[in-house]
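> give the three-dimensional model of this entry:
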Amino acid sequence: MAHSLERIIRKCFHQQTLRQTEESSGHGIWVCMAITRFGITQLEAPFVAMIYVARGQQDWFILDHVIANGTSHQKLHLNPDQFVVIIWIGTNDVGINSFVTDSQKSNISLADLAQCQINALRRMHSLGARQFILNSLIPLQITKLYSNSSDPVIYWPEEHDGPAWNKRMFNFVTTLNTLLKSGINNLNAEWKCSGTGGFVEYFDTYGFFEELYYNPNAYYNGSIPANVTSWCHKCPNPLDYHFCGIGDCTEDERDSYMWWDELHPSEQTGRNVAQEMFKKIHGTSRF
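A predicted model of the protein is given here:
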């Protein structure tokens, strides 16, 4: 199983990402990547045979940190005061092959997506975790994939209505983030009332990405001027992924880019998020 999982990971993530993850994972830090096209659940796309986050990562956490004793009262093998559970999922659930393309199941709503994340927090709380941070979705409408442009991209080479996608994505993201905030408030009140302890912080990833976008010179320091509208990894022929990589930015230029490709944040953006998350954990972030 471990060898199979390693092969899947190395197939899905480029080596630079894996190397940085390995270097960043110091003693006592539990790192688990989400290997999925649909981050939260398979409810809206049951045909995708991939690991999904809501159960998959929780199961891995149990394997690593919960002592099974043959009863329903399993014991957490960690001090809940010494770790924070951070959840950052949802991008794919509102994107292509789902909400933005009207491909979700007819009985799935944005409220279901929000509740799925809240239930994931509740599940981790039942296992003994007490400190949580829930990340909002980023402003996906500023990515190339969900911009006003109707040009084909490697992730969606077919025809599409760019302006319509852009409006939908803004609507989906802001609505889901509002639902998540409300869910967090209710969950914190629930735990306070029950006396079981635990608290969820809301990390305004949307606001932080706007900060990166509108003040790039403070966050991007590659060998060329900061660039928040283009991307490092190029796919000049959206109909053929074999051309991907032609025209990529250089190693020295990478840290100037906000985006790795038409959808995914760059490595430097990841570092900026990590630094701000560190501040959030220590109570000094304004996001």
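
> only C-alpha atoms from now on, for both contacts and neighbour counts.
Noted.

> how about stretch 67-86: buried residues?
Neighbour counts over stretch 67-86 (16 or more other Cα atoms under 10 Å) mark 76, 80, 83, 84, 85, 86 as buried.

> end to end, how far does it reach?
21 Å (Cα to Cα, to the nearest Å).

> cool, stretch 76-89 as well?
24 Å.

> which residues are contacting it?
39-40, 65-67, 127-137, 281 (Cα atoms under 8 Å, 6 or more residues apart in numbering).

> need the buried residues of stretch 67-86 in TSV (columns: distance to residue 157 and secondary structure).
Listed next are these as TSV, based on distance: Cα to Cα, whole Å; DSSP: H, G, I helix; E, B strand; the rest coil:
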residue	distance to residue 157	secondary structure
76	47	strand
80	46	helix
83	42	coil
84	40	coil
85	37	strand
86	33	strand
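
> can you redo those residues as JSON lines with distance to residue 190?
Converted to JSON lines, these look like this (distance: Cα to Cα, whole Å):
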{"residue": "76", "distance to residue 190": "22"}
{"residue": "80", "distance to residue 190": "19"}
{"residue": "83", "distance to residue 190": "21"}
{"residue": "84", "distance to residue 190": "19"}
{"residue": "85", "distance to residue 190": "18"}
{"residue": "86", "distance to residue 190": "19"}
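
> next, the structure of the following sequence, for comparison with the previous one:
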Amino acid sequence: MQLFTFALIAASAVVFADTDNHGHPGWGSHFVPTFDNLVTFGDSYTDESRLGYFINHNGSAPPPGLLLPGSTSTAGGGVTWDRWVSNYPIRGLRPLISTNYTSAKLYNYAVSGAVCDNNQIYRYLGAINGPFPDVVYEVNAFIADSRFVNATTNTNTLYTNRKSDNTVYSMWIGTNDLGSYAFLTDSSLNQTTIPDYVDCIYSRFDQIYTNGGRYFVLINTAPLELSPLYGTPGQGGLAASHYWPDKPANITEVSYKMKEYTTLVNSLFTYRTPYEAVVAKRYPGASFAVFDVHSLMTDIYNHPSQYLSTPANVTGTYYFCSPSNTNCTTSRLGLDHFMWYDELHPSEATDKVIAREFVNVVKGASKYAAYWK
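This is a model prediction of the structure:
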């Protein structure tokens, strides 16, 4: 009976929030009053150069106060979605001018290979002689940067214009938590479960909130079951990959299990976020958007000609290596024809679509988002 009552309360919160926040007096036409800064956390779907810094500095983290540069040498083969949103020029390249994007300054803490918490999933990287830095590290790095004081100027020379009402904080993490050598293969540590991974995300929001964050975008898990790494036979699913050379033979079972996991996590996000924001009032004065990138990417998969150059390819990869990570080749077609850069990572073309919709999310007008405050 208590569970039933809780479900009714949570459902009521969802209905109230959904009808209240679109055109809510005081909400305005935008999710955030002024979008001057974008602070991002996540994994290779978001990272530009942070893992590269670790690798090039013997596993050492960037020092507080250092703004890392943008890059086109990313896991997606080009410019990341958050860099497209930012519209800040990358050194040596022309500015990414487009009316679809913004002029928000990007502070990117994402690390390729990251999970939410290394105490739940431990993934070792020989190049840094330790685990991939996790989101726990990322948020702590943000806090250190936000408190940084330049010894010469006695001011914070990194965050020069960060306010509670002009900065959006986005979180997109889960690809490595749910995948091979993680929950999918029963490789979690300390008897942790998928709800523990979800707990980790909201605990990180706690830290950001305490440090002044008030506008949060939680990006749900991508449709990993549609990727070549986790897809079904006949739909681009691979029997083996350099990301998972010892993949089980029943790749249909793998794909269905991944679909179960992404669906479970996204359902948890859908109901827990309004509970924490509206019922439990865990973040007073904060606003949340859950960006349903799963549905957006599924739409790209099902209607590719609406998003990609023709002929569009949503089951294959632009860049492919053998399971031994040799004999790597690239397609004769341009990257803009592909949904996937390689077996696991969305292409730059997909990132452009995600970026355009993220801007709609921040405007408070995305059909792929739900809003609560």
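
> can you give me the TM-score here?
Once superposed, chain against chain, the TM-score is 0.83 (TM-score structural alignment, normalised by the length of the first structure); 271 aligned residues with a Cα RMSD of 3.0 Å.

> on that earlier part again, among the contacts of stretch 76-89 of the first structure, name the buried ones.
39-40, 66, 127-137, 281.

> return the member of these nearest to residue 117 of the first structure.
Proximity of these to residue 117 of the first structure (Cα to Cα) peaks at residue 40, which lies at 7.2 Å.

> wasn't that closest one part of a strand?
No. Residue 40 of the first structure is assigned coil when assessed by DSSP: H, G, I helix; E, B strand; the rest coil, not a strand.

> tell me which stretches of the stretch 151-287 of the first structure form strands.
199-203 (DSSP state E, counting those that start in this stretch).

> and the helices in the stretch 201-350 of the second structure, which stretches?
Using DSSP state H, counting those that start in this stretch, the helices of the stretch 201-350 of the second structure run over 251-274, 293-302, 348-362.

> can you tell me the closest non-neighbouring residue to residue 99 of the first structure?
Nearest residue to residue 99 of the first structure in three dimensions, chain neighbours excluded: residue 93, at 6.9 Å (Cα to Cα, 6 or more residues apart in numbering).

> tell me the SS of the counterpart of the one you found in the second structure?
Under the alignment by TM-score structural alignment, residue 93 of the first structure pairs with residue 177 in the second structure. Secondary structure for residue 177 of the second structure, judged by three-state DSSP, is helix.

> look up how far residue 352 of the second structure lies from residue 177 of the second structure.
24 Å.

> of the two, which one has the most company?
residue 177 (25 against 22; other Cα atoms under 10 Å).

> that one reaches residue 183, doesn't it?
Yes. The pair residue 177 of the second structure / residue 183 is scored as a contact, 6.3 Å apart, by Cα atoms under 8 Å.

> which neighbours do these two share?
Applying Cα under 8 Å, 6+ apart, one finds that residue 177 of the second structure and residue 183 are jointly contacted by residue 121.

> was I right about residue 74 of the second structure contacting residue 80?
Yes. Using Cα under 8 Å, residue 74 of the second structure makes contact with residue 80 at a distance of 7.2 Å.

> which of those two has more residues huddled nearby?
Neighbour totals were compared for residue 74 of the second structure and residue 80, and residue 80 leads with 29 against 21 (other Cα under 10 Å).

> now for residue 124 of the first structure: what does it line up with in the second structure?
Counting by TM-score structural alignment, the partner of residue 124 of the first structure is residue 208.

> the closest residue to its match other than its chain neighbours is in what secondary structure piece?
Nearest residue to residue 208 of the second structure, sequence neighbours excluded (Cα to Cα, 6+ apart): residue 139, at 7.2 Å. For residue 139 of the second structure, the host element (DSSP states H and E) is helix 135-146.

> from the contact counts, what lies against that helix?
Counting contacts by 3 or more Cα pairs under 8 Å, 6 or more residues apart in numbering; DSSP states H and E, helix 135-146 of the second structure is packed against strand 37-42, helix 194-210.

> and the angle for that helix with helix 194-210?
Put simply, helix 135-146 of the second structure runs at 0 degrees to helix 194-210, going by axes from the mean of the first three to the mean of the last three Cα atoms, to 10 degrees.

> picking up where we left off before, do you know how far the residue nearest to residue 208 of the second structure is from residue 207 of the second structure?
From residue 139 of the second structure to residue 207 of the second structure the distance is 7 Å (Cα to Cα).

> quick one, which of the two is more surrounded?
Remark: of residue 139 of the second structure and residue 207, residue 139 carries more neighbours, 20 against 16, as counted by other Cα under 10 Å.

> just to revisit the earlier point, need the contact list for the match of residue 93 of the first structure.
115, 116, 121, 183, 197.

> among those, which recur in the first structure?
Of the contacts of residue 177 of the second structure, the ones still in contact in the first structure (both residues aligned by TM-score structural alignment, their matches' Cα atoms under 8 Å) are 115, 116, 183, 197.

> which element follows the helix or strand where residue 55 of the second structure lies toward the C-terminus?
For residue 55 of the second structure, the element it lies in under DSSP H and E is helix 50-56. Going down the chain from helix 50-56 of the second structure, the next helix or strand is helix 81-86, by DSSP H and E.

> could you tell me how far that following helix lies from the centre of the chain?
Mean C-alpha position of helix 81-86 of the second structure versus that of the full chain (Cα atoms, centre = their mean, to the nearest Å) differs by 12 Å.

> so what's residue 120 of the first structure up against?
Residues near residue 120 of the first structure by Cα under 8 Å, 6+ apart: 54, 55.

> how close does it get to residue 86 of the first structure?
The value you get for residue 120 of the first structure to residue 86 of the first structure, if Cα to Cα is used, is 11 Å.

> what of residue 174 of the first structure?
From residue 174 of the first structure to residue 86 of the first structure the distance is 20 Å (Cα to Cα).

> residue 125 of the first structure too?
From residue 125 of the first structure to residue 86 of the first structure the distance is 12 Å (Cα to Cα).

> who touches both of these two?
With Cα under 8 Å, 6+ apart as the test, residue 125 of the first structure and residue 86 reach no residue in common.

> OK, contacts around residue 95 of the first structure?
101, 169.

> in this structure residue 38 of the first structure contacts residue 92, no?
Yes. Counting by Cα under 8 Å, residue 38 of the first structure does reach residue 92; the two are 5.0 Å apart.

> out of the two, which sits in the busier spot?
residue 38 (27 against 16).

> just tell me what residue 153 of the first structure corresponds to in the second structure.
Matched to the second structure by TM-score structural alignment, residue 153 of the first structure sits across from residue 241.

> mind listing what its match touches?
Per Cα under 8 Å, 6+ apart, neighbours of residue 241 of the second structure: 229, 247, 321, 322, 323, 324, 343.
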